[in-house]
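Colleague: Okay, predicted coordinates and the sequence, questions at the end:
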Amino acid sequence: MITNEELLARKGRHLETGLDESEIKAYLAAVDGWSLQEGKLTKTFGFANYYETLAFVNAIAWPVHADDHHPELTVTYNRCVVKFDTHSVNGGRGGISENDFILAAKVDAVYRQKAQ
């Protein structure tokens, strides 16, 4: 079983194959609070105000850019919904890959720093 620490230590890479349902279930156990919604790995992050929300968006820009795996973001006054999927898997039809979980772990790590 994969752990959050193992995901944090990995770097995203371009993938052609996605994860199957059982693999997704195992990976979900490693990333607290994330769920599969409409085919995307999704989590909502809460903040005190718009400034904190935008600071979070700016902070996650570096890890997602460094791994070249960019999420869909919905930004409102006090929350940010982050959605990952991998467009290149399943013959270009998209799906969930290990990259989505790697970046989910990295986004969570950024969010945890907010509380320190």
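Modeller: Yes, it's here.

Colleague: contacts and neighbour counts: CA atoms only from here.
Modeller: OK.

Colleague: And what about R13, helix, strand or coil?
Modeller: Of the three states, R13 takes coil under DSSP: H, G, I helix; E, B strand; the rest coil.

Colleague: how about it, what does it touch?
Modeller: Listed by C-alpha atoms under 8 Å, 6 or more residues apart in numbering, the contact set of R13 reads 67-68, 99.

Colleague: Now, these that are in helices?
Modeller: Judged by DSSP state H, those include N99 as members of helices.

Colleague: Top of the contacts of R13 by number of neighbours, please.
Modeller: N99 (23 neighbours; other C-alpha atoms under 10 Å).

Colleague: Does that one touch G12 like I think?
Modeller: Yes. N99 lies in contact with G12 (C-alpha atoms under 8 Å); the separation is 5.0 Å.

Colleague: want to compare, so here's the second one:
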Amino acid sequence: MPNDLRPGTCRACEGGVQPLSAAEIDAALADLPGWIWRDNGLEKTFQFRNFYETMAFVNALAWIAHREDHHPDLQVSYNRCTVRYCTHAVGGVTENDLICARAVMALVQ
């Protein structure tokens, strides 16, 4: 896994982008520890020591989402944040979701 926060670049979801197959998603999950594939999306819950750390993570995630123009669904509470990626335009997981999940993993390493 790359050590930078730019493990790829998202591309526009219009124009023939298709969801990844189950085999492609399963193979990708081997390099994304703790991420699960559920309800046509990828998700992982991150634990933190306090609200400040949680919000710092959320703000860093917002920067990644803005840069890639690909935005996760977030569930935020005091000491945890669940991140969920799904390309709603195609109703499933695309390479963009994997790129962003990898960037999140690089962020927390």
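Modeller: Looks like it came in fine. As the structure is a computational prediction, the values presented were derived from the model and not from experiment.

Colleague: Any idea what the TM-score is?
Modeller: Remark: TM-score between the superposed chains equals 0.88 [TM-score structural alignment, normalised by the length of structure 2]; 104 aligned residues with a C-alpha RMSD of 1.5 Å.

Colleague: Adding distance to G33 of structure 1, write the contacts of R13 of structure 1 out as CSV.
Modeller: Formatted as CSV, the contacts of R13 of structure 1 follow (distance: C-alpha to C-alpha, whole Å):
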residue, distance to G33 of structure 1
D67, 22
D68, 23
N99, 17
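
Colleague: Closest one of the contacts of R13 of structure 1 to K25 of structure 1?
Modeller: Nearest to K25 of structure 1 among those: N99, at 14.8 Å, using C-alpha to C-alpha.

Colleague: Would you mind finding the match for the closest one in structure 2?
Modeller: For N99 of structure 1, the aligned position in structure 2 is N96, judged by TM-score structural alignment.

Colleague: out of everything not next to it in sequence, what's closest to its match?
Modeller: Nearest residue to N96 of structure 2, sequence neighbours excluded (C-alpha to C-alpha, 6 or more residues apart in numbering): C10, at 4.9 Å.

Colleague: Report the contact partners of the aligned partner of the one you found in structure 1.
Modeller: Aligned counterpart of C10 of structure 2 in structure 1: G12 (TM-score structural alignment). Taking C-alpha under 8 Å, 6+ apart as the contact definition, G12 of structure 1 lies against 67-69, 98-99, 102-103.

Colleague: now the residue lying closest to D97 of structure 2 once chain neighbours are set aside: how far from N50 of structure 2?
Modeller: Distances taken as C-alpha to C-alpha, 6+ apart place Y85 nearest to D97 of structure 2, at 5.5 Å, with adjacent residues excluded. Plainly put, Y85 of structure 2 is 24 Å away from N50 of structure 2 if you go by C-alpha to C-alpha, to the nearest Å.

Colleague: so which strand or helix has the spatially most central residue of structure 1?
Modeller: With distances taken as C-alpha atoms, centre = their mean, the residue of structure 1 nearest its centroid is A104 (2.7 Å). Using DSSP states H and E, A104 of structure 1 falls within helix 98-114.

Colleague: which residues touch that helix?
Modeller: For helix 98-114 of structure 1, the surrounding residues in contact (C-alpha under 8 Å, 6+ apart) are 4, 7-8, 10-13, 18-19, 27-28, 31, 34, 41, 45, 56, 59-60, 63-64, 67, 69, 84-86.

Colleague: Out of those residues, which sit inside strands?
Modeller: Taking DSSP state E, the ones among these that sit in strands are 41, 45, 84.
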